[in-house]
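Student: Dropping a prediction and its sequence here:
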Amino acid sequence: MPPTSAPTASLVEVGSAVWRKSTFSGASNGCIEHAELTSDRRAIRDTKHREFGAIVFESSAWHAFVSSINSGTLPL
């Protein structure tokens, strides 16, 4: 299967997104935040370094990633 290009999002969309911090980070800022974007995409960013931007995923890739973490099948 040929590689596909990563989805993109505008700076305005990422900047105006509603971000949620991972529940695993507790009171610290040592984790990630995620946001739902338009066109069925998700974005993640480093809580400590929001100024570095975000990585955008298709919703299906995000759900597969979260599912593999929850099931313990994510290869390390």
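Tutor: Yes, it's here.
Student: Could you use CA atoms for every contact and neighbour count after this?
Tutor: OK.
Student: so where does the most centrally placed residue in the chain fall, helix or strand?
Tutor: Taking C-alpha atoms, centre = their mean as the criterion, residue 44 is the residue nearest the geometric centre of the chain, at 2.6 Å. If you go by DSSP states H and E, residue 44 is part of strand 41-46.
Student: before we go on, here's another structure to hold up against the first:
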Amino acid sequence: MFDWSTVVWRKSSFSDAGGNCVEVASCGDVRGLRDGKLGKSGPVLVLDASGFGAFLNAVRAGRFDR
């Protein structure tokens, strides 16, 4: 298990001031995603490069829109 507390997390430029944001970190060929409101105490979704690409494509296609 990787210690995600040692990486640099980046916040989406689309985040709002209320803390509704997704943060992304890279470590080698994997990416971690977390809820910015929860920070270190929250879970991390870990995806390999192809999984992360598929996730981004799904977001761009609106598959997670309500």
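Tutor: Ah, there it is. The structure presented is a predicted model; accordingly, all values stated were derived computationally and were not measured.
Student: mean deviation (superposed) between the strand holding residue 44 of structure 1 and structure 2, please.
Tutor: For strand 41-46 of structure 1, the mean distance to aligned residues of structure 2 following superposition is 0.5 Å (mean C-alpha distance after the TM-score superposition for structure 1).
Student: contacting residues around whatever residue of structure 1 lines up with residue 49 of structure 2?
Tutor: Aligned by TM-score structural alignment, residue 49 of structure 2 pairs with residue 59 of structure 1. Residues near residue 59 of structure 1 by C-alpha atoms under 8 Å, 6 or more residues apart in numbering: 40-42.
Student: quick revisit: which part of structure 2 matches the strand holding residue 44 of structure 1?
Tutor: Counting by TM-score structural alignment, strand 41-46 of structure 1 pairs with residues 30-35 of structure 2.
Student: Nothing else from me, thank you.
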